Structure formats: structure tokens, C-alpha cells
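Peer 1: predicted model and sequence follow; I will ask about them next.
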Amino acid sequence: MRGQEWTPHLVTQNFEGDWSVVALRHTAGATHPVMKIYSDPNATAFEDDPLLDRAPAFRALLAALQCPLQAVRLMRLTPGSIIKEHRDHDLSVEFGSARLHVPIVTNAGVDFRLSGTPVPLREGEIWYLRLADPHSVANRGDTDRVHLVIDCTVNDWLLDMLGG
């Protein structure tokens, strides 16, 4: 994505440096870039952003997920930036919403921790992470770290994929 599509993340107290977002799917009716990147926990209707038409591989991946999709974003953390330890209290399977991470670009200097334990997220893998637990990220490398982040509603298909 070109530079003008990246919007700085909203929760400035949770990071240092440059953490920015491109909305590919967002709350229905959102038109302002800030409202597009906001993952409203009370939203019930979502729509694809026209930018998704420029990303056929992402569209194909999303089509393969047989669970209702909510917000879908690219999230970039530039070199030297950190996401401070925090919790996303409503993001776990038992609460009915899951966040999937697909590393698109990463480097050996990225340190993602979940409950203090390093999680080695590699490019092209898809991960469910229980983000209601404490987590943090530091990009100590010299290239951007970009993840496709997919918020979805938990259903039987997703539970089966997660082995539960």
C-alpha cells in the first residue's frame, strides 16, 4: 500500500514510534480514515473497503475463512517502534471474537510477546492469539513489520480450525 493510505493508530498511549493501519474491511458506513481503522466492539455490520480490490491475494485468503469477518486491517510497525504491553479484553474465543494475525513482512528483530513468552510469528503463517492476555511487540529490526489482522466472529468452523 502506498504511504497515503496508512493512518496512525488511535491508541497513542499503547505505543512509541510509528504504528499505522490500512483498513481493508471496516464498520459499515465508515468514511473517515480514523473511523475505518477503529475496531468498534459494538459494531454488527461491516463492509469491504475499495482498497481490498487492489489486493486479490488478501481477498482470496479472506474468502477461505468460513467464519463471519469483522474488521480487517494491515498494521505496520516501523523499525525502532514498540507496542507497549496491553490487553484487548474482548478478544478471545470464549468472548466470541477472535483476532487472527498473518505476518506479511517481518524481520528477525521483531519481538512479539504473549503473557511474557516470545511468539515467533513468521511470514505467511496464520495465528490465533488470545489477546485478552497481556501482549507487546518491539520492532528492533531495520525493516517494517506488517501484519494482516483479521477480527472475526467465532463459529463452529473456526473452533474446529483451532482444535477446540
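Peer 2: Yep, it's here.
Peer 1: for the rest of this, base every contact and every neighbour count on C-alpha atoms.
Peer 2: OK.
Peer 1: L24 reaches F46, doesn't it?
Peer 2: No: using CA atoms under 8 Å, L24 is not in contact with F46; the gap is 10.5 Å.
Peer 1: so if I had to pick from these two, which one is more boxed in?
Peer 2: L24 (25 against 17; other CA atoms under 10 Å).
Peer 1: follow-up on the earlier one: shared neighbours, L24 and F46?
Peer 2: A71 (CA atoms under 8 Å, 6 or more residues apart in numbering).
Peer 1: if I pick E16, what's in contact with it?
Peer 2: Here E16 is in contact with 81-84 (criterion: CA under 8 Å, 6+ apart).
Peer 1: comparison target, given below:
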Amino acid sequence: MRLMALGPGAVSNPHSDPKYRLDRGLVRLHIPIITDPGAVLVLDGVEHCWQAGCLWFGDFSREHLVRNTSQTVTRVHVVMDTPLTADLAAWFPDS
């Protein structure tokens, strides 16, 4: 578990993290702590603005980048890389 910050105006390069896949039994979860409407995750070309205080999953084995177009807010997320247990899998929708 770690804190990840992305400052105002920052953007990452598009990349993928192939080891974080449901079928490999390893997932990456995010809890946004500080965010802004201009702080987005672009996953497979689709923009997501995850709300603070909620637990989020993304398939980071797919191409993604993060972009923070805010002029003042640093985006901060708690990021957890964790094994996919049966209890955790039960939180996921069937689809």
C-alpha cells in the first residue's frame, strides 16, 4: 500500500502494468483521498474521474495514463496491490 500523488498540470505516459490482472490473481485498488474534476484516469481511451473516499478497481493491465489538469489541486490516492481473494472477488459485480 502506498500514497501516489500527481501534481497540478502533470500527466503520465501511456503504459500498462501486465501483472495486475484478475486472471493472474493480483489486483490494484485505489482510494482517492484528494481529487479534482480535472484529475482523470484514461483507461482504454475512456476518461474516469474517481470520487474521493470510494474504493475503485481498474484493469491496469490495459493501456492507461493519469492526467491532472487542475491548476491548484494535487491528486492523491491510496493505492493497494493485493492478491485477489475469494472475499475480495465477492465485492466485484458478476459481469
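Peer 2: Okay, I see it. Quick caveat: nothing in here was measured; it's all calculated off a predicted structure.
Peer 1: now the TM-score, please.
Peer 2: Scored against TM-score structural alignment, normalised by the length of the second structure, the superposed chains reach a TM-score of 0.93; 93 aligned residues with a CA RMSD of 0.9 Å.
Peer 1: okay, and the longest helix along the first structure goes to which residues in the second structure?
Peer 2: Longest helix of the first structure, by residue count under DSSP state H: helix 56-64. Mapped onto the second structure using TM-score structural alignment, helix 56-64 of the first structure spans no residues at all.
Peer 1: in the helix or strand just after that helix, what's buried?
Peer 2: Downstream of helix 56-64 of the first structure, the next assigned helix or strand under DSSP states H and E is strand 69-77. Residues of strand 69-77 of the first structure classed as buried by neighbour count (16 or more other CA atoms under 10 Å): 69-77.
Peer 1: redo the contacts of E16 of the first structure as TSV? Include secondary structure and distance to P8 of the first structure.
Peer 2: Output for the contacts of E16 of the first structure, formatted as TSV (DSSP: H, G, I helix; E, B strand; the rest coil; distance: CA to CA, whole Å):
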residue	secondary structure	distance to P8 of the first structure
S81	coil	13
I82	strand	14
I83	strand	13
K84	strand	16
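Peer 1: where exactly do the helices run in the second structure?
Peer 2: Counting by DSSP H, the helices of the second structure are 86-89.
Peer 1: show me the strands in it, by range?
Peer 2: Assigned by DSSP state E, the strands in the second structure fall at 2-6, 26-34, 39-43, 46-48, 56-57, 64-68, 75-83.
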